Every structure is written in C-alpha cells, then in structure tokens.
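Colleague: Build me a structure from this.
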Amino acid sequence: MATTVLGLTGAPPATAAPAAPAPVTQAEVPANVTAGIAVFDRTTGTFTERLNENMKFRSASVVKLLIALDFLQSHDPRTMPAADRARLDSMLRSSEDNVASKYWIDGGQTAIVTRMVKLLGLTATDPPPSGMEGYWGYVSLSAADTVRIYRYILETSTAPVRDYIMGNLRQSTRCGTDGFDQQFGIPASFEKPRAVKQGWSGFGDTSNCAPKPTPTIPNLAAKQEAPRAAERAAEDVNLDREALHTTGTVGPNDRSIVAVFTLHNDGTPFGTAYTAVNRITRSLNVPGAVRPAGTWFGTWGPGVNVRPLPTTANDRITTLPAGVEVLVSCQKEGQKVTVPPYENTWWAYLPQYGGYMTNIYISSPGNQLPGVSVCTS
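Modeller: Predicted coordinates for the structure are as follows:
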C-alpha cells in the first residue's frame, strides 16, 4: 500500500489520478475484429496479456460458468441428484442451451448475476438489458472478470465444486449440442492439459458439426438470439456483431487462465471468425502452454468432411466450418477424390480432429502440401 505524505496543513497534496495500466500484449488481432484479452499466470500471479481486458462483451455461453457456480452454492456435487448431474455435465462439456435456460429460470434469472457479482467481486458483469431478462447469453462479461471467475473456481471454491466444474471443462466435446464446432481458440492452439468453456452468438443456424451430443432437455430453451432490432437497442454492450469467445485454463495445474472475447462485423461467416480467434489465441504469451506441431493452411468449400482414414468409404468424424484454417501434421496417399476440374489422391492429417481431409479443399498449389512430411502410419 502506498504511503501518503501529508502537507503542513494536514491535507494530502494534490496529485494526478493514477493512469490506467498500459496494455500488455503481443496479441495479433486481425482487422475488423474487436478483442478483449486477458492471460493470467497463476504461478507468478501476473498477467502476461492484457488488451481491452475490462471491455464488456455479451457473454454468450461463457455465462454458463456462473449459472453452474450459482447452482452449486446450494448443491454438493457429490450428492446432487443424478438428473442434475447429467444436465450440468452436458451444459459444461457440450454447451447445452436447454440446460442453461432451465437453471437460469430456476435461479431467478438476473438474481443469479447479482449473487455471483457479489460473491466473486466482479466489476464488469451485468444482467441482460431491460426487457431481455430471459436471454442469459446477453449477460455482459469482460476478459478480466472471466479470469476472476476461474480464479474463484480454482482457488476459493470448495474442492468438490472445483473438481466438478474443471473436470467437466477438461472433457469439452468437439461439438456443441446445437451442432457448432467448439474446437476453436484454446483447443486448437494448445495441447492438453487444458480446460475449455467457449461462447458463440449471432451466427444463425450454420451448425456444421457431427456427431452432435444428444440434448438432455429437448425443446426447453427459449431462443437465445433476440431480433436484430432489439439487439441494436442496447448501448453499453454490443449485441449486434457476431461474437466468438474462447476461455479456460492451459498447462499443468491449470497454470494459465486464458480469456479471449471477440466481436466480428455483422455477417461474418463462422469459419472466418473461427480462424480469427485461432490466430489471436496462437499469438498469445501463455506460460505452461505446449503448442501442437504442424503447419496451418486455409481451406475452401462448405461441407468439408474429416474422416478417420484417407478414404470416403468410412464415416465422417466431423465437418469443418466453411473456409476455416486447419493444422496439418502430415499427409498420405489414399482414395482419389474428384472435384472437377481437380482430382487428388493426397490427404492431410489434422491432429486436432484426429482424422484426414482431402487435399483438394486445402488452399495450396499442387496435390502435395509443401513442407509437410508423409505420414508414417
């Protein structure tokens, strides 16, 4: 604590207001993207990245951390009913909206925010705008407050609550129950150990992911995307631009807490935003992180499948967001694929997805990818 030097009159001398902390970042933020970023190293107790860390964003599904925490204030994870456990597992791992809506309603909607702000000492977290109280995804959050949420879970909450929430986030599924791909940001940029809670809003019904986890509460949730006219009525938090967020922990013992919140121009495709968030996340200084080996390439075309072997004869693992960048670790020859006027027998292995895609849909000249080795198995 600083010591105040008193003048002869006993009053403190006039001083200028302390300047706000300067941004500390090496983040590479693409043009037309607004980002709020915070990376906190729990080993040193310092931030290694800060950029617009107190800026408020609509939380999308990141608020599910608060919904779960609020419920677990009065329910011991070790003894809570099996139905609640199954629902919360799905909400935390696969971002199920129906479950969030149930516990949002049961918890009193905006009362959840009030309780959590007080309990966790949050400073840039607000309930949805007036008249939109049912839209839990419109709770505002900042990157700095998200660090506070994870620090509370890891350092202050009871061991059963900590282990339950973090255990689920470590089992984040590739696909959300709404069919969106959750593999962007932290899971695309860093090897395990990691724990992840993602958020997305405004991309419409452009789900691409398969297989989809089965929702535990069919047809319960109110639609979480308000009409555009209502969205534009908000003033302090942008509810109009597409939002894509990646949050979680990275490294042994959850060493680094990472929070990347982003807004994209209205109409931005999901694959374009996905790639932008990946680029931002890869550029960050994240102590304890291990980055996967390979080379990043752009892709083209919608509905590009990832398969367990280099052939179309087996079922797809998933379908890539249109135009997304992918990490390639090696390539091998397999079934010839023809997409007039192109044909190609080479397939790229994508370690993040555990499967192959045909090289036809990779934006690179030639059938083989330059600088990429041949798979040995």
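Colleague: going forward, measure contacts and count neighbours with C-alpha atoms only.
Modeller: Will do.
Colleague: Buried ones in the helix or strand harbouring A230, by neighbour count?
Modeller: Counting by DSSP states H and E, the element that carries A230 is helix 228-231. Applying a neighbour-count criterion of 16 or more other CA atoms under 10 Å, one finds E231 buried in helix 228-231.
Colleague: by contact count, what packs against it?
Modeller: Contact partners of helix 228-231 among helices and strands, from 3 or more CA pairs under 8 Å, 6 or more residues apart in numbering; DSSP states H and E: none.
Colleague: after that helix, next one along is what?
Modeller: Assignment by DSSP H and E places the next element after helix 228-231 at strand 242-250.
Colleague: Can you tell me which helices and strands that next one packs against?
Modeller: By 3+ CA pairs under 8 Å, 6+ apart, strand 242-250 packs against helix 186-189, strand 194-201, strand 256-264, helix 270-282.
Colleague: wait, which of the ones you listed is closest to D178?
Modeller: Closest of the helices and strands packed on strand 242-250 to D178 is strand 194-201, at 10.9 Å (criterion: CA to CA).
Colleague: got the angle for the closest one vs helix 270-282?
Modeller: Interaxial angle of strand 194-201 relative to helix 270-282 (axes from the mean of the first three to the mean of the last three CA atoms, to 10 degrees): 140 degrees.
Colleague: for the helix or strand harbouring N344, which positions count as buried?
Modeller: Assigned by DSSP H and E, N344 falls within strand 342-350. Using 16+ other CA under 10 Å as the test for burial, strand 342-350 gives 344-350.
Colleague: just stretch 38-51 next, same as before
Modeller: For stretch 38-51, a neighbour-count test (16+ other CA under 10 Å) marks 38-42, 47-51 as buried.
Colleague: now for the helices and strands packed on strand 242-250, which one comes closest to D163?
Modeller: Taking CA to CA, strand 194-201 is the member of the helices and strands packed on strand 242-250 nearest to D163, at 11.6 Å.
Colleague: to compare against the first, here's another:
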Amino acid sequence: MLDHRTQLAVPHRRNRRGAVWVGAVAVLVTAAALVTSFLLVRSPDGDTGEVAANASARAIVVFDRTTGRTVRGDNAAARFRSASLVKLLIALDLLDRGVVTPARPSPRMSRMLAYSDDGIAQQLWDSGGGGQIVTRMAQALGLHDTRPPTVDRRWGDTRISADDMVTLYRHVCGLPADRRALILDPLRGAARVAADGTDQFFGIPSALHEPWAVKQGWAAGQGGVDAHTSGLVGTGDRYVVVVLTHAPEGSSLSAATATLTAITATLAPLLK
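Modeller: Here you go, the predicted structure:
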C-alpha cells in the first residue's frame, strides 16, 4: 500500500534468498538506524499517543509464544499509521461476522493479504462499514491503542500500536485450525511483489530466518513515510515480531524499508 494507489497484477512467487543481501544492508544502514532520534507526541496523562508527523519513530515488540513472555518491547503503545496492516483487521472482521468461513473461503480476502491488494481492501472496507470494522475488532480483540481513521475511506490511516499487533497475532494463533489457516496461509505465501508493484520482502522476510508468516505495511504522503513488518517467525510460529517505523516528510520509501530491515536484523539473536 502506497498512498492508496491501486493494483498491478503480478505473478505469485516467493524468494527465499532475501537473507543473502540483508547483511550488506545491515552494515550500511544499522548504525544510522539505531542512532536516529525517535520522537513521540505525549499527552498530559503520560500516554505515548500518536507518532508526530515530523518525527522519526520506531516501535519493536518480540513476543515468545512458548514462554508467554515479551522478550523485547520498545515504544509498544505508540500509535502509528497502520498502512496495510489494517488489512488483517478487515480479514478478521470478515471471519468474525461469518462472511468468510472454512466452508466459504474468499479468494479476494486471500489475495488482499498475500498481495496486499489495495483495490480489494477498499471494496471490503466499504462493504464492511468502513471505520466500524476497526471499532468492532478493537472491542472484540481488546486492542487498547487502535483507532479508526479520521477520514473514513482512508483505511490506511487507521492507527495501531505494536502491542495491539501482537494481541492480534496471538488471537489468530488461538483460532481453530481451519479458521486460522484462512489468515495464515496467505501470510505464509506472501508474494514478493505486491499488487501495487512494491517489493514487500523488507523486514522479516529478508532479515530473519524462515519459516515465517508476514503482513507488511508501507505508505508515503500525509506528513511522512511509514514502513512496517509484522508476523510470526520460527518453528511452530513461536515468535510474534512487530517492527513499526515512521520517517518525516521528504524521506524515501526505499530508505525507510532498508532501515526497517536493518533494525529487524538486530532481533535475530532473540529468536532462539
């Protein structure tokens, strides 16, 4: 998803060699990424709140499902523009309302997740009630930081936090196997090239070992550039990994995704 431009159909393919180039990216980018100033807007009651549009910001959560412990948590409650991560909420809402079931799967929903297809997301967003999808799922899943967009049709402007994304993935993992597969199969088969032509194998797919199931997010405009990686990593989907980043206006998407990949690569030692 890039500023809500719609899709270019591409073949479904998966590249398992992303880790080859991540070392070079990490060498060039990690130092800069880790010394960046990460600024957040804080409310009087101490709530971390919204990421400021003119700031550089990141949030990281790594949750170990085997031990039930958070092994890394930075700025976990900060609210970022969701970009395409909201497509997970759209999909879960379809399951929750019984529109999509194991007996009645949805190829459109699967494509939306695997190819991050904006056109399908817009259709499903509109038919599901727009921002009401976010409100329903935030209540159903107990998401404390998630907010619907101010402009209802701009689904990518939904606000989310790394903590809430971890809650979402834990919820998915707790679904019955046939319902869980409706979400995770497309995430395991994520296409390298998204429907809008973007290479979406930044972050987890390039920086961390497989197996993985991922949903990525990216957006430019409206005050900055957002690049996010999220998903399940490791045998048995042991770890939930979420890295959210925001860069100020004028930053390039390619630089933002390279920085995100370098940050994600530093998490590898935690995944043991």
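Colleague: And the TM-score between them?
Modeller: TM-score for the superposed chains, counting by TM-score structural alignment, normalised by the length of the second structure: 0.78, backed by 221 aligned residues with a CA RMSD of 1.5 Å.
Colleague: returning to what we had before: which one of the buried residues of strand 342-350 of the first structure is nearest G267 of the first structure?
Modeller: Of all these, G267 of the first structure sits closest to L350, with 27.8 Å by CA to CA.
Colleague: which residues touch that closest one?
Modeller: 326-330, 356-357 (CA atoms under 8 Å, 6 or more residues apart in numbering).
Colleague: just checking, which of those belong to strands?
Modeller: The members of those that map onto strands under DSSP state E are 326-328, 330, 356-357.
Colleague: right, and the pair among these with maximum separation?
Modeller: Pairwise over those, using CA to CA, the maximum falls at V326 and C330, 12.0 Å.
Colleague: picking that back up, show me which of the buried residues of stretch 38-51 of the first structure is closest to I153 of the first structure.
Modeller: Comparing the buried residues of stretch 38-51 of the first structure against I153 of the first structure with CA to CA places R42 closest, at 12.8 Å.
Colleague: From V147 of the first structure, how far out is the closest one?
Modeller: If you measure R42 of the first structure against V147 of the first structure using CA to CA, to the nearest Å, the figure is 10 Å.
Colleague: next one: R170 of the first structure
Modeller: Relative to V147 of the first structure, R170 of the first structure is positioned 17 Å away (CA to CA).
Colleague: for E191 of the first structure, same thing?
Modeller: From E191 of the first structure across to V147 of the first structure, the span is 20 Å (CA to CA).
Colleague: Between those two, which has more neighbouring residues?
Modeller: Set side by side, E191 of the first structure and V147 show more neighbours around V147, with 25 against 16, by other CA atoms under 10 Å.
Colleague: wait, is the more buried one part of a strand?
Modeller: No: under DSSP: H, G, I helix; E, B strand; the rest coil, V147 of the first structure falls outside any strand and is assigned helix.
Colleague: Aligned to it, what sits in the second structure?
Modeller: Mapped onto the second structure by TM-score structural alignment, V147 of the first structure lines up with V166.
Colleague: ditto for R58 of the first structure
Modeller: Using TM-score structural alignment, R58 of the first structure pairs with R81 in the second structure.
Colleague: Can you tell me the number of residues neighbouring S116 of the second structure?
Modeller: Neighbours of S116 of the second structure (other CA under 10 Å): 29.
Colleague: before we move on, what about D106 of the first structure?
Modeller: What D106 of the first structure shows, counting by other CA under 10 Å, is a neighbour count of 11.
Colleague: That one pairs with which position in the second structure?
Modeller: Using TM-score structural alignment, D106 of the first structure sits opposite S127 in the second structure.
Colleague: re earlier: highest mean neighbour count out of the helices and strands packed on strand 242-250 of the first structure?
Modeller: strand 256-264 (a mean of 28; mean count of other CA atoms under 10 Å).
Colleague: residue range for that strand in the second structure?
Modeller: By TM-score structural alignment, strand 256-264 of the first structure lines up with residues 239-247 in the second structure.
Colleague: quick one: that stretch to chain centroid distance?
Modeller: Centre-to-centre, stretch 239-247 of the second structure and its host chain are 7 Å apart (CA atoms, centre = their mean, to the nearest Å).
Colleague: Mind jotting down where the strands sit in the second structure?
Modeller: Ranges of strands within the second structure are 57-64, 69-74, 80-81, 159-160, 212-221, 224-233, 239-248, based on DSSP E.
Colleague: quick one: the match of R58 of the first structure and I160 touch, right?
Modeller: Yes: at 6.5 Å, R81 of the second structure and I160 qualify as touching, with contact defined as CA atoms under 8 Å.
Colleague: Tell me which of these two has more neighbours.
Modeller: Comparing R81 of the second structure with I160 by other CA under 10 Å, the one with more neighbours is R81, at 31 against 27.
Colleague: give me every residue that touches the more buried one.
Modeller: Neighbours of R81 of the second structure in contact, by CA under 8 Å, 6+ apart: 156-160, 226.
Colleague: so which of the residues you listed is the most crowded?
Modeller: Neighbour counts for those peak at D226, which has 29 neighbours (criterion: other CA under 10 Å).
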